[in-house]
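1. Sequence plus predicted model, see below.
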Amino acid sequence: MYPITLNLRGRRCLVVGGGAVAERKVQGLLAAEAKVSLVSPDLSPALRELAQAGRIGWQQRAFVPEDAAGAFLIFAATNRPLVQQAVLRAAQEAGALVNVVDMPEACDFQVPAVLRRDGLLLSVATSGASPALAAVLRARLEREIGPEYAVLARLLAALRTPLLKLPLSGPAKKMLFQKMLDSDILQWLRDGRKQRAAAHVEAVFGHLLPVGRILDALPDAPWTDTNP
């Protein structure tokens, strides 16, 4: 397996099935801003609500091979082996990436257990060997990786864009970010000491960048302490 994240924004993705498993696949695709089509004679209440709201397309019938045409990625999420096999063959013929639930050996990709912290995306995969273990590891990450990591990720991204335009060497730029990461900034953010965090950013980058303006443009502003 080769680890990768896919940009599915605006891509047509097909889910075959209408139960709980299909529901999870659809929710993940919607979170990735994919254009979701679903084929199933019936849907779970949650999926039916999404279809009625126009968030997904729904063909209320059995799968036919032509459904795979034009899809970038396909999930076979039914409990019927013959349908699963038919979806697999159609996806392969259409050149689409395919994931067949409960058939890891037939899949082009596996779906990891995912933890989202705003723009931060963490995933754990076991190459299909044990989704339960992946879920346990994800839960551990959720306990250890708090919202302060997302704040730091936004901050670093906002600093990186203008810094890349400066005539500094690659090692010099890397050293600046390392000063950030080697500090206690995560603990300050976790404790609500945003003013202390902002002061450290100013100390590291203030001689190069308009730090105050950059900080004020972030959704985490104002950079004042939130705990007494």
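-> Structure received.

2. From now on I want contacts and neighbour counts done on CA atoms only, so please keep to that.
-> Will do.

3. Helices of the chain, residue ranges please.
-> For the chain, helices defined by DSSP state H occupy the ranges 20-31, 45-52, 81-94, 131-144, 147-164, 170-181, 185-190, 194-205, 211-216.

4. Show me what counts as buried in the fourth one.
-> Neighbour-count burial for helix 131-144 flags 131, 134, 135, 137, 138, 141, 142 (criterion: 16 or more other CA atoms under 10 Å).

5. For my notes, please list those in a markdown table and give distance to residue 69 for each entry.
-> Compiled in a markdown table, those are given as follows (distance: CA to CA, whole Å):
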| residue | distance to residue 69 |
| --- | --- |
| 131 | 30 |
| 134 | 32 |
| 135 | 33 |
| 137 | 36 |
| 138 | 34 |
| 141 | 38 |
| 142 | 38 |
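
6. ok, second structure coming up, stack it against the first:
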Amino acid sequence: MKNFLPIAINIADQKILIIGGGHSAWSKIKILQRFDANIEVIAREVSEEIKQSGIPYKEKDYEKADLRGYLMFYSCTNNPELDQQIAEDGKEAGVLVNIHDQPDLCQFVSPAIYQDGDIRVAVSSNAKDVFASIRIRNEIKEYLENKIHN
């Protein structure tokens, strides 16, 4: 069983790779765009949303060498065998690994985040129940917005 430490990482100007070009990759990109990260995408096929986002992308098959120079990566391939290989490659390369919807392969998970100015609240369920994390984050958001703005 994984036991994730909730920490905050400065990703400003850090290189983050998204492997995969579909809906789950686009969801990760939208979250990461709120920060000053240097996001890049590689995938066999890249969705129109990603192409139009301005995020640099390469339409190609994944290769182990693709991981060089990144702080972390998110694998959003929806291919369990490929995700397993990517997770092993990432750990070997010393790059932080997140495999979409496969917490046993992850070195980190992304929490549900609420931000108001410099205040950030992150809610995580230790990768057990993302919907509970989102629900609790939304309850905190509602409470704080009522408290701060009223």
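-> Here it is on my side, so go on. In this text the structure is predicted, and so the values were computed from the model without any measurement.

7. can I get the helices of the first structure in CSV with distance to residue 3 of the first structure?
-> Listed next are these as CSV, based on distance: least, CA to CA, whole Å:
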stretch, distance to residue 3 of the first structure
helix 20-31, 17
helix 45-52, 29
helix 81-94, 21
helix 131-144, 15
helix 147-164, 21
helix 170-181, 24
helix 185-190, 27
helix 194-205, 33
helix 211-216, 33
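
8. Out of the ones you listed, which is closest to residue 9 of the first structure?
-> With CA to CA, the closest approach to residue 9 of the first structure among the helices of the first structure belongs to helix 20-31: 9.0 Å.

9. how far apart are that closest one and its match in the second structure?
-> For helix 20-31 of the first structure, the mean distance to aligned residues of the second structure following superposition is 1.4 Å (mean CA distance after the TM-score superposition for the first structure).

10. ok, and the closest non-adjacent residue to the residue nearest the centre of the first structure?
-> What sits nearest the mean C-alpha location of the first structure, by CA atoms, centre = their mean, is residue 121, with 4.8 Å. Nearest residue to residue 121 of the first structure, sequence neighbours excluded (CA to CA, 6 or more residues apart in numbering): residue 115, at 6.0 Å.

11. Quick one: map the one you found onto the second structure.
-> Superposed on the second structure with TM-score structural alignment, residue 115 of the first structure falls opposite residue 114.

12. Next up, the contacts around its match.
-> Contacts of residue 114 of the second structure were listed using CA atoms under 8 Å, 6 or more residues apart in numbering, and they are 120, 121, 122, 137, 138, 141.

13. Ok, residue 112 of the second structure next?
-> Contact analysis of residue 112 of the second structure by CA under 8 Å, 6+ apart lists 122, 123, 124, 130, 133, 134, 137.
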